[in-house]
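J.: 3D model of this:
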Amino acid sequence: MQSPPVQVVSRRTVKPPPRPRERIPLTTWDLSMLCADYIQKGLLFAPPPFSTARLVGHLQAALADALAAYYPVAGRLAFDQHRDDTGHVVGCSVSVDCAGQGVEILEAVADGVAIADVIPPDVDVPRFVRSFFPLDEAVNYDGHERPLFVVQVTELADGVFVGFVYNHALSDGTAFWNFINAWARIARARLSPTGAPGALESRTAPLFERWSTDGGAAAPLVLPYADLAVLIARPTLPLPPQRERMLHFSAESLEALKERARQELLVAGDAAGAASLTRFQAMSSLLWRCFVRARCTAPDQEVVFHATANNRARLRPSLPADYFGNAVNAVSTEAVRASELLARGHGWAAAAVGRAVVAHKDADIRAHVAAWAPEPGLSAFRLFNPNGMLISSSPRFDMYGCDFGWGKALAARSGKANKYDGKVSLFPGREGGGSIDAEVVLAPEHMAALEMDEELWAAVSPDVQPTRKG
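T.: Below you'll find the model as predicted:
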């Protein structure tokens, strides 16, 4: 269908309770996100048993309570120049100014759009889904003048879409979904007979103090630039055409992919690789090899697989699960010729992904941090080339646990942020049990070729269409 008009009918600012002003310095992992787009993720729901106006008020009240614990979300980025003894500017640091400036909730209406229009089976993600997310041109650097978090509640003909737009310099996806789930718990409690008090008391408080390599409190990281604006590379408009599809992999399909890779490795004599295989490796192998075929990559062209990895459990000592900041790196396989990748098969590619993941340990993470500071790059996740691919997000994020009081979401979707040819974002499958939804972004000609790939479609499971009852 044609992109429908989405009309914003109200805008509200939500602030946390007053508290002492605080500055939280951003460090390597946070600063590397300044050039990237805001996170844009959202959830599609059946209609609540009350009006949209009451729904927005309900979410607003619960969000104010959540911000009492997650107060940095309501702040702004602050840039500070640093000078030497002569007064010469030698660098700039960035922090979160936690002064309670506030977040925003927008109420919008999408006339004539139904749930079935948002999640049509076996076709591209409709372009109009992007209009459910505000701040669609913002990069994280803009957080010094824009809110770090904006919500758009869009009323549909028979449902509602709640779109979250979140500054990625503030935290990674793990912390982001922890925050959204905390907000949802408070919202559910507010609709219960006993009300909201205590909804967060039994939960571990988020840890805002940034990690440092020496184990102490992180000091402001001074970048060797007087003005970071010179480093911010915004996408050139208009963006090249893209197509997006959601591919569903059931738990059974993923297990079959893993077993096929395991058998191939055993035949090849790689017992260790076979023993350590995961379903993530098997799915990554499938997509990597199918992308190379879809792009008709030249046989001698080197190709690389990238994936984002959570550093929390990989560090020694490990970071708490409730660390609220960025703690991710991109891990990469060794470059391999396209012809070799395809000839060696599914099991070999899965093992190559596994080697890259296993190698990402404490020493490797610390080496990346040490190498970044002297020559900072603010485009860590724009590392694509026409022959690469990147898997980001995670099926471990509890997206479908975000019940705001009227039932489980029907689907999870994203906006146009941080998308390019070769990008894959992972979501948990709605039915759970280890199923995965993969959002695949490719150039139109590459997507058309992918749709003809028999190996891919033998593994993709039929769409699981949600019911309105959740």
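
J.: alpha carbons only for contacts and neighbour counts from here, please
T.: Noted.

J.: and the residue most central in space within the chain, how far from residue 133?
T.: Nearest to the mean C-alpha position of the chain, by Cα atoms, centre = their mean, lies residue 393 at 4.3 Å. Computed as Cα to Cα, to the nearest Å, the residue 393 to residue 133 distance reads 18 Å.

J.: got it, and residue 216?
T.: As judged by Cα to Cα, residue 216 and residue 133 stand 38 Å apart.

J.: ditto for residue 394
T.: Counting by Cα to Cα, the separation of residue 394 from residue 133 is 20 Å.

J.: so between these two, which is more surrounded?
T.: When residue 394 and residue 133 are compared for neighbours, residue 133 comes out ahead with 26 against 20, by other Cα atoms under 10 Å.

J.: picking that back up, so who does the residue nearest to the centre of the chain touch?
T.: 173, 308, 425-427 (Cα atoms under 8 Å, 6 or more residues apart in numbering).

J.: what count of nearby residues applies to the nearest residue to residue 152 once chain neighbours are set aside?
T.: Among residues not flanking residue 152 along the chain, residue 106 sits closest, at 4.6 Å (Cα to Cα, 6 or more residues apart in numbering). Counted with other Cα under 10 Å, residues neighbouring residue 106 total 20.

J.: residue 106 and residue 10 touch, don't they?
T.: Yes - look at residue 106 against residue 10 with Cα atoms under 8 Å: they come within range, at 5.7 Å.

J.: residue boundaries of the strands in the stretch 101-250 of the chain?
T.: 103-110, 149-155, 160-166, 243-249 (DSSP state E, counting those that start in this stretch).

J.: before we move on, back to that, from the contacts of residue 393, pick the one nearest residue 28.
T.: Residue 28 lies nearest to residue 308 out of the contacts of residue 393, by Cα to Cα, at 15.4 Å.

J.: how far away from the center of its chain is the helix or strand where the closest one lies?
T.: Using DSSP states H and E, residue 308 sits in strand 302-310. The chain centre lies 15 Å from the centre of strand 302-310; the measure is Cα atoms, centre = their mean, to the nearest Å.

J.: now show me the structure for the sequence below, then we'll compare the two:
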Amino acid sequence: MITIISSDMVVPRYPTPMGYISLSELDQIQPHRHSTTFVYLYKPIQKNTHFAEILRNSLSLILVHYYPVAGRLQRIKGERFEIECNAEGVQLWEAKTESKMADYGDFAPTEAVMRDLYPRFDYNTPIETWPLLIVQVTRFSCGGLCLLVRASHVVLDGLAVSQLVCSWAKLARGEYLGKDEIPLHDRTSLLSCGEPGVMASRFDQRPFKTPPLMLGCSDARVAEQINEETSLAILKFTKEQVQQLKKKANENSCGDQKLAQGRPYTTYEAVAAHIWRCACVARQNDSHQPTAMRFMANIRSKLNPQLPSNYAGNAIFPMWTEACLSEDIIRNPLSFASNKIREAIEKLTDEYIRSAMDFMATLENVDRLRRDGRSWGNPNVDVVGLLNMPVYDADFGWGRPTIVIPGYLLQDGKAFISAGSFGDGSVLVTLRLQTKFIEAFKKFCFPLVTVKESKDPADQSLKAQARL
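T.: The predicted structure follows:
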């Protein structure tokens, strides 16, 4: 049982710029709700630590720098939005519970955890009244803390949210922000170039087309299987297991090194390929079932000129891999799926991205591009990489978080790949699948790493099936 102690609207400590900020097309296509979410868990702190006051005071300070987050969305034509910078503030709840951290297990965002630790918010109210950041801090009876941060995805992407929290923590410790930590809110470099008809014609529109459907399904809503029961799993790969996966991804079936574009596959490419492959195995679809993987690519370094690392907006681009047969994903070596991911990533050049944004600008209504609550579902997966985000730097004065869990997942086939713990090289995979497939996925997931040493007949069967 959670008891709400206080509910405050925290405003910037000092006067901030007023007026309107235009949003880029990459902002406009994001879900309306607070879908960028991080759960920070901290070891027990001393009882006399005034943690709530520290969080509240430092939040008012960081909002001076992140002043657009203290504003509100306003509708403009074509179901688009802009930010009204009006310093109305962000929502902060302080809560307590007689439960201990251990009572919540791995903190998988089940219905019970969402009911207790996730801030309740009434989305039936007008969107123009929604705070763009909502936060809940909960103290457990054991002294541990849970800090849950949810931001409007229209305003900030995951990297921008993690940077906001780290800067907030730095101010809470009494330190000053460096020059490169001051957020950049100007979206000018991501606005349409003014010749949408010319640039948009070069764009193949793959990111916005209907993904592969289940064989025999012609209606997308049927293919999404939105009524199927789903379950969530949190799986941790050790540093050694991650290294083994990367080694497998960088070898072909003969054991020779395979380097796509002359570079070894990254941790993300190897682990995402493994997730895609295990999902195909667990689902046991027809061998000729098309499947694809969706991901969100950080494009800050892909634009010309590059966006600075402190850009506080959406600099992520939705991309699909080429559709493949499930049989090919399963029976080919891991390098096959890794290479499909690499090929999609390599398509994201400055020209491609800008032609896509110009295509979005030609649309009278961008609402159809938003994927608010939509499930990609079987036969596809959607794998988000968070490995390079500084989430473990969120030390508010009582130590680094022991674990940071991204989001809560509502969509079948959605997964996050994040760091498992600070500095130990482990990887955390948070995944939601249809309940009837989840145990099979878990079973196949780890034997794929150590199948050679396993004597389990099921693992040996998988070895024969997947040619590992």
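
J.: out of the strands of the stretch 101-250 of structure 1, flag the one nearest residue 36 of structure 1.
T.: Nearest of those (Cα to Cα): strand 160-166, 11.5 Å.

J.: circling back to that earlier point, trace the residue nearest to residue 152 of structure 1 over to structure 2, please.
T.: Aligned against structure 2 by TM-score structural alignment, residue 106 of structure 1 finds its counterpart in residue 93.

J.: can you add distance to residue 26 of structure 1 and give the strands of the stretch 101-250 of structure 1 back as a markdown table?
T.: Output for those, formatted as a markdown table (distance: least, Cα to Cα, whole Å):
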| stretch | distance to residue 26 of structure 1 |
| --- | --- |
| strand 103-110 | 20 |
| strand 149-155 | 17 |
| strand 160-166 | 16 |
| strand 243-249 | 33 |
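
J.: quick one: closest of those strands to residue 374 of structure 1.
T.: Evaluated with Cα to Cα, those place strand 160-166 nearest to residue 374 of structure 1, the distance being 28.1 Å.

J.: how big is the angle separating that closest one from strand 149-155?
T.: Relative orientation of strand 160-166 of structure 1 versus strand 149-155 (axes from the mean of the first three to the mean of the last three Cα atoms, to 10 degrees): 170 degrees.

J.: start and end residues in structure 2 for strand 160-166 of structure 1, please.
T.: The aligned range for strand 160-166 of structure 1 in structure 2 is 145-151, by TM-score structural alignment.

J.: mean shift between that stretch and structure 1?
T.: In this overlay with structure 1, the average offset of stretch 145-151 of structure 2 from its partner residues is 1.0 Å by mean Cα distance after the TM-score superposition for structure 1.

J.: how close does the residue nearest to the centre of structure 1 sit to residue 216 of structure 1?
T.: Separation of residue 393 of structure 1 from residue 216 of structure 1 (Cα to Cα) stands at 29 Å.

J.: what do you get for residue 448 of structure 1?
T.: 52 Å.

J.: okay, and the alignment partner in structure 1 of residue 249 of structure 2 sits in which element?
T.: Structural correspondence for residue 249 of structure 2 with respect to structure 1 (TM-score structural alignment): residue 261. Per DSSP H and E, residue 261 of structure 1 falls inside helix 251-267.

J.: superposed on structure 2, what's the mean shift for that helix?
T.: Mean for helix 251-267 of structure 1 is 2.4 Å (mean Cα distance after the TM-score superposition for structure 1).

J.: ok, which of the strands of the stretch 101-250 of structure 1 comes nearest residue 373 of structure 1?
T.: With respect to residue 373 of structure 1, and counting by Cα to Cα, the nearest of those is strand 160-166 at 24.9 Å.

J.: pull out the buried residues from stretch 379-397 of structure 1.
T.: Within stretch 379-397 of structure 1, the residues that count as buried by 16 or more other Cα atoms under 10 Å are 379-381, 384, 387-395, 397.

J.: can I get those residues in JSON lines with secondary structure?
T.: Shown next, in JSON lines, are those (DSSP: H, G, I helix; E, B strand; the rest coil):
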{"residue": "379", "secondary structure": "coil"}
{"residue": "380", "secondary structure": "coil"}
{"residue": "381", "secondary structure": "coil"}
{"residue": "384", "secondary structure": "coil"}
{"residue": "387", "secondary structure": "coil"}
{"residue": "388", "secondary structure": "strand"}
{"residue": "389", "secondary structure": "strand"}
{"residue": "390", "secondary structure": "strand"}
{"residue": "391", "secondary structure": "strand"}
{"residue": "392", "secondary structure": "strand"}
{"residue": "393", "secondary structure": "strand"}
{"residue": "394", "secondary structure": "coil"}
{"residue": "395", "secondary structure": "coil"}
{"residue": "397", "secondary structure": "coil"}
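
J.: quick one: which of those is nearest residue 241 of structure 1?
T.: Nearest to residue 241 of structure 1 among the buried residues of stretch 379-397 of structure 1, with distances taken as Cα to Cα, is residue 384, at 16.1 Å.

J.: can you tell me how far whichever residue in structure 2 pairs up with that closest one sits from residue 342 of structure 2?
T.: The equivalent of residue 384 of structure 1 in structure 2 is residue 376 (alignment by TM-score structural alignment). Distance of residue 376 of structure 2 to residue 342 of structure 2, computed by Cα to Cα: 21 Å.

J.: could you measure from residue 416 of structure 2 over to residue 322 of structure 2?
T.: 20 Å.

J.: so for the two, which sits in the more crowded spot?
T.: residue 416 (23 against 17).

J.: I figured that one was touching residue 427, is that so?
T.: No - contact criterion Cα under 8 Å: residue 416 of structure 2 and residue 427 do not qualify, at 10.1 Å.

J.: and the helices in the stretch 301-450 of structure 1?
T.: Assigned by DSSP state H, counting those that start in this stretch, the helices in the stretch 301-450 of structure 1 fall at 338-358, 362-372, 444-450.

J.: just these: most buried one?
T.: helix 338-358 (a mean of 20; mean count of other Cα atoms under 10 Å).

J.: what lies in contact with it?
T.: 260-265, 273-274, 276-278, 281-286, 289, 292, 297-303, 305, 309, 331-334.

J.: ok, now which ones touch the closest residue to residue 419 of structure 1 other than its chain neighbours?
T.: Ranked by Cα to Cα, 6+ apart and with sequence neighbours excluded, the top spatial neighbour of residue 419 of structure 1 is residue 441, at 6.8 Å. By Cα under 8 Å, 6+ apart, the residues touching residue 441 of structure 1 are 242-245, 419-424, 447.

J.: redo that, cut-off 6 Å
T.: The contact partners of residue 441 of structure 1, by Cα atoms under 6 Å, 6 or more residues apart in numbering, come to 243-244, 421-423.
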